[in-house]
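Peer 1: structure of the sequence below:
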Amino acid sequence: MTLNGWAQIALVLGIAVLAAVPVGRWLAAIAQGRLGFLARFDRGVLRAAGIDGAGQGWQRYLLAMLAFNAAGLVLLYLILRLQGVLPLNPQGFDGVPPFLAFNTAVSFVTNTNWQAYSGEVAMSHFSQMAGLAVQNFLSAATGIALAFAVMRAFAQGSLRELGNFWADATRVTLYVLLPGAVLAGFAFIAMGVPQTLDAGVTAATLGGGEQTIPLGPVGLQLAIKHLGTNGGGFFGVNSLHPFEGPSALATALQIILQILIPFGLCLTFGRVVGDRRQGQALLAVMVGFVLVATLGIYAAEAGGNPLHLAAGVAPELGNMEGKDVRFGQALAALFTATTTGASCGAVNAMLDSFTPLGGMIPLFLIQLGEVVPGGVGSGLYGMLVFALLSVFVAGLMVGRTPEYLGKKVQAREIKLAMLAVLVLPAVILGFAAVALNIGTGISSLAAAGPHGLTEMLYAYTSAAGNNGSAFGGLTADTPWLNVTLGIAMMLGRFAYVIPVLAIAGSIAAKPRTPEGPGTLPTHGPLFAGLLAGVILILGGLQYLPALALGPIAEHFSMLAGTTF
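Peer 2: Below you'll find the model as predicted:
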């Protein structure tokens, strides 16, 4: 590790936190319907779309969200299957096979963006733009709309409605995601990212031959890929491709974008509930986890592999395998910590080539529940689930009925919160256990021993956590993995959000009472520390046996001179 590396990390993370302040303020205005000069335009858009804006209880809000995403899933599946006869297909690609089309459609609708294909050799421009990029906007808008609904539940007392899903999703798309993606997209294009409808160009190689270099509408898709914490790359190697990551400045912008809205939503929450300190406490926990994770990854990769050192590799190089030499380990560490912590899944380094502990940290960040900082929207409402569990634990310690923001937290809310928290480990560990015990699953692994176990564990963790990153050694395009990973993605997205909205409906109906002398303050460092501890214990320790058999065992094997 170097001082220059830490300076880069501090600069990029500091800019992201500062930029989150105006973003959080604007998101709060949208959540509260304070649109200013856009109000007349907004009324016209909603009227033209047939949205009356009437409030919805949590059940109607949930049904609207599910119907919206089901329609998107069917439409995207048809686009992928019919790709061969649809326009904007200069490469002449055939339709995507059924199992892969199912997996990909589910992936992009759930904001996972798991890719069992390489976009430049499988997807037409029409599929990329009208299919995948559109869902990048809509899945992100869904997450932010759900976060708005949960915020409103804590903002006032005795509410029967959480807002209107159709209005929320429309406003988020028009006033946040679309302008943000256009601005960032043009910035990327100015940095050298391609934006064209051409299929590619032919270049002469040094050996006298020819090479076709794929091109396409990369720049604008790259922007929403990060801003919406989607992560699906236009190219198979994602941001490690020089067209998606043309410079250190472009990489820094990608890092900022993928944590900008998750950070900003914490501050939005503070504004909506009328106490900015509440949002600042949540933000402090998120930033703290990102810093610690970055430190761990940076230290592991800078320390390198002792087998390489024994073979005469310069110790100052550390482990550079799978990383871009233009950016080094510092930006790779920060990018990895933020993309896995933020449910983005984009990569600028190959995780399969990390040291065992360096690869374990991003895996563990996803397993925590994608709340540090989590995806757009999903990170905030996931964090609030842990906040309820934290005040419940604190209430048990002092013998008081727990409260959060003036709302009493009772048995119903805690049961629903635990149901939400248990969805991920049940899906991750259940599917991974089955896959590691059948021939179809074992045959997809490129490595034996603990590294192979980590490859499979990471796949189901990434799918259920709606992250989308992967250990590249796994051959994922098989019927078994396409189907089971698709199911894991749907459960990780929708089976989680159902109890969360039920909690919001229950909390909204309760009166909001003023704080008393025995109320636990939830805006200071004491609560932030308690919240971080609950996240680690409830979100992480249930995976410790699997991690011990995978990356931890591989680490000690590496120290003993064995690799896999």
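Peer 1: can we go C-alpha only for contacts and neighbour counts from here?
Peer 2: Fine.
Peer 1: so which residues make contact with stretch 393-401?
Peer 2: 392, 402, 408-410, 520 (C-alpha atoms under 8 Å, 6 or more residues apart in numbering).
Peer 1: any buried residues in it, and which?
Peer 2: By neighbour count on 16 or more other C-alpha atoms under 10 Å, the buried set for stretch 393-401 is 393-395.
Peer 1: which residue ranges of the stretch 201-350 of the chain form strands?
Peer 2: Using DSSP state E, counting those that start in this stretch, the strands of the stretch 201-350 of the chain run over 210-214.
Peer 1: that older thread, with distance to residue 316 added, can I get the buried residues of stretch 393-401 in JSON lines?
Peer 2: As requested, the buried residues of stretch 393-401 are exported to JSON lines (distance: C-alpha to C-alpha, whole Å):
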{"residue": "393", "distance to residue 316": "46"}
{"residue": "394", "distance to residue 316": "46"}
{"residue": "395", "distance to residue 316": "50"}
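Peer 1: closest one of those to residue 545?
Peer 2: For the buried residues of stretch 393-401, the minimum distance to residue 545 (C-alpha to C-alpha) is 24.3 Å, reached by residue 393.
Peer 1: which SS class is the closest one?
Peer 2: Per DSSP: H, G, I helix; E, B strand; the rest coil, the secondary structure class of residue 393 is helix.
Peer 1: any idea how far it is from residue 409?
Peer 2: Applying C-alpha to C-alpha, to the nearest Å, the value for residue 393 to residue 409 is 11 Å.
Peer 1: now the helices for the stretch 51-200 of the chain?
Peer 2: 58-81, 98-109, 125-126, 134-155, 165-172, 178-190 (DSSP state H, counting those that start in this stretch).
Peer 1: so which of these gets nearest residue 271?
Peer 2: helix 134-155 (9.3 Å).
Peer 1: sequence B follows; please return its structure for comparison with A:
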Amino acid sequence: MHTEYLGVIAQLVLVLLLSYPTGKYIAKVYKGEKTWLDFMKPLERLMFKLSGINPNEEMNWKQFLKALLTVNFFWFFWGIVLLLAQGSLPLNPDGNIGQSIHQAFNTSISFMVNSDLQHYSGESGLTYFTQLFVIMLFQFIAAATGMSAMAGIMKALAAKTSQTIGNFWNFLVLSCTRILLPLSLIAGLFLILQGVPMGFNGKMDVTTLEGTTQHISQGPAAAIIAIKQLGSNGGGYFGANSAHPLENPTYLTNMIEGCSILLLPMAMCLAFGFYINRKKLGYTIFGVMLTAYLIGTCVIIGQETQGNPRIDALGIAQTNGSMEGKEVRLGAAATAFWAGSTTATSNGSVNGMHDSMMPLSGMVEMLNMQINAWFGGVGVGWMNYFTFLIITVFISGLMVGRTPEFLGKKVEAREMKIASILALLHPFIILSGTALAAYLFTHAPQLVASEGGWLNNPSYHGLSQMLYEFTSSAANNGSGFEGLGDNTWFWNYSTGLVLLLGRFIPIIGQVAIAGILAKKTFIPVSAGTLSTDTATFGVMTFVIIFIVAALSFFPAHALSTIAEHLSL
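Peer 2: The predicted structure is shown next:
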């Protein structure tokens, strides 16, 4: 067990060391400064020339959002068409059939919004063609969309007074060519060297020790797994995600994939400080996020390594912790660390089954997603924190009698209204969806039975399964309590709607706030200015975020995770 802790500490130290230079590099990319990847410029110019886009043309925040929404609207239909027709398309050596309309609707939305909520198993639910031209393609585009939105906000906040926030198309291309692609190539190479499949052959027939034949799925896994982790995507190439021995074959691949989950969300947070030349503010935000992440992750590790009291009552020793749903080759601590990272960053990949974790672990995992501001997805995690920054500036300014200002711009009623709506939207869509599902489960048994019953545990844990599904969808995370039978028309359509609302309304609101602030007259710092780069302000932000989450979600947890914990 002590060795497991060392592995966890090594991953954390490694990603912290890598996040600083990566954040500095990202800031240079978005500023247009010279970097070692400038040899990509001819390719970028060719892409802009073929598409008829002038990357130097500045956009106001409305034009920026129009471009962002337009490209995502196009890819949504692209995904649905290919998923429906995949059985007739090439690169299908295993003969997999097309998805149903409601499953294709959910899958296309899920990967388009950087959630990768999977109501299918990768081996049988997709072909190599759709793995590449829907799944992997969307994993680049969705991650780059969130990063581009944050780049626009950073540009808006860095300017003293500006009518524009940069060019979305330029940020989108740079996010792919200068950040996501090179990092994915490096990670993918490591995975290939460790034995992760990378080819286009069909299932491999293997004779087991018992003399039976087993069909082993293969395919271009390594390339997709790399961007899945680095882009906060999380969609498993195989059905078991990174608990699958071919998707995550060794402890080294577990470390590489685990560090990849955290690298860009951490680096993007630090990049903000470098971009606006306010490193102390960047460190303060990073410190709040890191503290909250570590507290939650330590709770999960503690819960999973101490074992299950029900098993203790049977007199069975649990020297390795609670191992239900976990890989013996990885251990309880490594699985718990991954669970904390994947839910705090909106990655959603798993190397063990979250449905099998202890109730309080499940509660922390859900709280990470319900707060959705502890690093979060690439770009959008920081943007969610930005929403609470605006609220905290306004409240703190009123409390101490100082002008509510952020980076030299007055925070007034308009920005506060938008931020408040965004802060309340997240719990609203989660709790409304859960309430609807719980109502149908209890009042429409024929509907539920016709769809396979939904739950394998209708008690406290059953409510947790439904709450987790809508939480994961709203946070664009994609992980799940897989005791839930989710490939039905109800779950595909309901979570699809929540995926859309949880992704695009916050982005629209956050970019709008930044665009409105950018237009305002810059106010120099004075004795009456509220300082936002201090530990005190960081604590204030943390408290406000926690209060909003606690008030919103405590009743639901009292009836699900907490009730289940007390029943053990």
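Peer 1: JSON lines please, covering the helices of the stretch 51-200 of structure 1 and showing distance to residue 549 of structure 1 and mean neighbour count.
Peer 2: Supplementary listing: the helices of the stretch 51-200 of structure 1 in JSON lines, determined by distance: least, C-alpha to C-alpha, whole Å; neighbours: other C-alpha atoms under 10 Å:
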{"stretch": "helix 58-81", "distance to residue 549 of structure 1": "36", "mean neighbour count": "18"}
{"stretch": "helix 98-109", "distance to residue 549 of structure 1": "28", "mean neighbour count": "25"}
{"stretch": "helix 125-126", "distance to residue 549 of structure 1": "42", "mean neighbour count": "24"}
{"stretch": "helix 134-155", "distance to residue 549 of structure 1": "34", "mean neighbour count": "26"}
{"stretch": "helix 165-172", "distance to residue 549 of structure 1": "42", "mean neighbour count": "22"}
{"stretch": "helix 178-190", "distance to residue 549 of structure 1": "41", "mean neighbour count": "18"}
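Peer 1: can you put those in a markdown table and add distance to residue 508 of structure 1?
Peer 2: Converted to a markdown table, these look like this (distance: least, C-alpha to C-alpha, whole Å):
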| stretch | distance to residue 508 of structure 1 |
| --- | --- |
| helix 58-81 | 9 |
| helix 98-109 | 28 |
| helix 125-126 | 43 |
| helix 134-155 | 4 |
| helix 165-172 | 16 |
| helix 178-190 | 30 |
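Peer 1: quick one: which of those helices is nearest residue 28 of structure 1?
Peer 2: Comparison of the helices of the stretch 51-200 of structure 1 against residue 28 of structure 1 by C-alpha to C-alpha identifies helix 134-155 as nearest, at 8.7 Å.
Peer 1: to which residue of structure 1 is residue 120 of structure 2 aligned?
Peer 2: Taking TM-score structural alignment, the alignment pairs residue 120 of structure 2 with residue 117 from structure 1.
Peer 1: likewise for residue 168 of structure 2?
Peer 2: By TM-score structural alignment, residue 168 of structure 2 lines up with residue 165.
Peer 1: pretty sure that match is touching residue 64, no?
Peer 2: Yes. Assessed by C-alpha atoms under 8 Å, residue 165 of structure 1 is found in contact with residue 64 at 6.6 Å.
Peer 1: quick check: closest non-adjacent residue to the match of residue 168 of structure 2.
Peer 2: Taking C-alpha to C-alpha, 6 or more residues apart in numbering, and ignoring the residues beside it in sequence, residue 165 of structure 1 has residue 61 as its nearest neighbour in space, at 5.7 Å.
Peer 1: still on that earlier bit, do you know how far the match of residue 168 of structure 2 is from residue 72 of structure 1?
Peer 2: 15 Å.
Peer 1: cool, residue 110 of structure 1 as well?
Peer 2: Applying C-alpha to C-alpha, the value for residue 110 of structure 1 to residue 72 of structure 1 is 10 Å.
Peer 1: so stretch 225-243 of structure 1 matches what in structure 2?
Peer 2: With TM-score structural alignment as the criterion, stretch 225-243 of structure 1 aligns to 228-246.
Peer 1: ends of the matching stretch, what's the gap?
Peer 2: Using C-alpha to C-alpha, the end-to-end distance of stretch 228-246 of structure 2 comes to 15 Å.
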